[in-house]
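In: No letters, just coordinates:
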């Protein structure tokens, strides 16, 4: 099964940091993650030079998963040019285009 995650809630850091990332790092997640999309303050997860950013970058390099920050959210926070290598910014049209051929079975919003 292929999934994509949308991180929009204030609880996203705990879920991503303590559950999803450790499972992905240990190859025990149970689903292939095609991509992750980050909203609001969750765009800071993709900030270069942070522990979370480094972990996400390593997974992206290993799996090729899409990592995308909401463009307006990143711009409002002044981080659009400070994201980890490989991360993109965009809106739903870019997300749909990037994941269109990935064969995503389920989109999970956290």
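Out: Cool, the structure landed. These numbers come from a predicted model, not from an experiment.
In: use CA for all of it now, contacts and neighbours both
Out: OK.
In: Which helix or strand contains the spatially most central residue of the chain?
Out: The residue lying closest to the centre of the chain (CA atoms, centre = their mean) is residue 36, at 3.0 Å. Taking DSSP states H and E as the criterion, residue 36 maps to strand 32-38.
In: what sits up against that strand?
Out: Contact partners of strand 32-38, identified using CA atoms under 8 Å, 6 or more residues apart in numbering, comprise 1-8, 45, 64-70, 95, 99, 102, 104.
In: Residue 48 contacts residue 83, correct?
Out: Yes. Under the criterion of CA atoms under 8 Å, residue 48 makes contact with residue 83 at 5.0 Å.
In: adding another structure so you can compare the two:
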């Protein structure tokens, strides 16, 4: 089964991702193929360069071909993207100060990226 995760609730990345999902991915025991992860609100902070969770996740994402996308508007609002609010949703906002492989986008970019590896389940945490 292929899954995509949406980290939308408080502490989803620092608790559920960091202490459950990521260790399972690292150990090869997660049980599903993860094809993408979308981060909203303060959950994007774990993807900053130098953050231990983000660095580990970037390594696993590269090895396993997992999409790492942050909400472009959330990233602009937090100073972690180059672009303006007017550009949000167009695919032209670029991540900055984030671990390798992270892209910014909104739902149109998420749908396009996941269409290449369509998940069977989308799980919002």
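Out: Cool, the structure landed. In this text the structure is predicted, and so the values were computed from the model without any measurement.
In: Which one of residue 48 and residue 83 of structure 1 is surrounded by more residues?
Out: A side-by-side neighbour count of residue 48 of structure 1 and residue 83, using other CA atoms under 10 Å, places residue 83 first with 23 against 19.
In: Give me the spatial nearest neighbour of the aligned residue in structure 2 for the more buried one, chain neighbours excluded.
Out: Aligning on TM-score structural alignment places residue 83 of structure 1 opposite residue 98 in structure 2. Using CA to CA, 6 or more residues apart in numbering and skipping residues adjacent in sequence, the residue nearest residue 98 of structure 2 is residue 48, 4.2 Å away.
In: residue boundaries of the helices in structure 2?
Out: Under the criterion DSSP state H, structure 2 carries helices at the ranges 22-27, 52-64, 72-77, 107-114.
In: ends of stretch 16-32 of structure 2, how far apart?
Out: This stretch, stretch 16-32 of structure 2, spans 16 Å end to end (CA to CA, to the nearest Å).
In: which ones are touching the residue nearest to residue 80 of structure 1 when sequence neighbours are not counted?
Out: Leaving aside its sequence neighbours, residue 80 of structure 1 sits nearest to residue 74 (CA to CA, 6+ apart; 5.0 Å). Residues counted as contacts of residue 74 of structure 1 (CA under 8 Å, 6+ apart) are 40, 43-44, 80, 89.
In: CSV for these, including distance to residue 14 of structure 1 and neighbour count?
Out: Output for the contacts of residue 74 of structure 1, formatted as CSV (distance: CA to CA, whole Å; neighbours: other CA atoms under 10 Å):
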residue, distance to residue 14 of structure 1, neighbour count
40, 16, 18
43, 14, 25
44, 14, 21
80, 23, 21
89, 23, 21
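In: Please convert those residues to a markdown table, extending it with distance to residue 52 of structure 1.
Out: Converted to a markdown table, those look like this (distance: CA to CA, whole Å):
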| residue | distance to residue 52 of structure 1 |
| --- | --- |
| 40 | 16 |
| 43 | 11 |
| 44 | 9 |
| 80 | 17 |
| 89 | 17 |
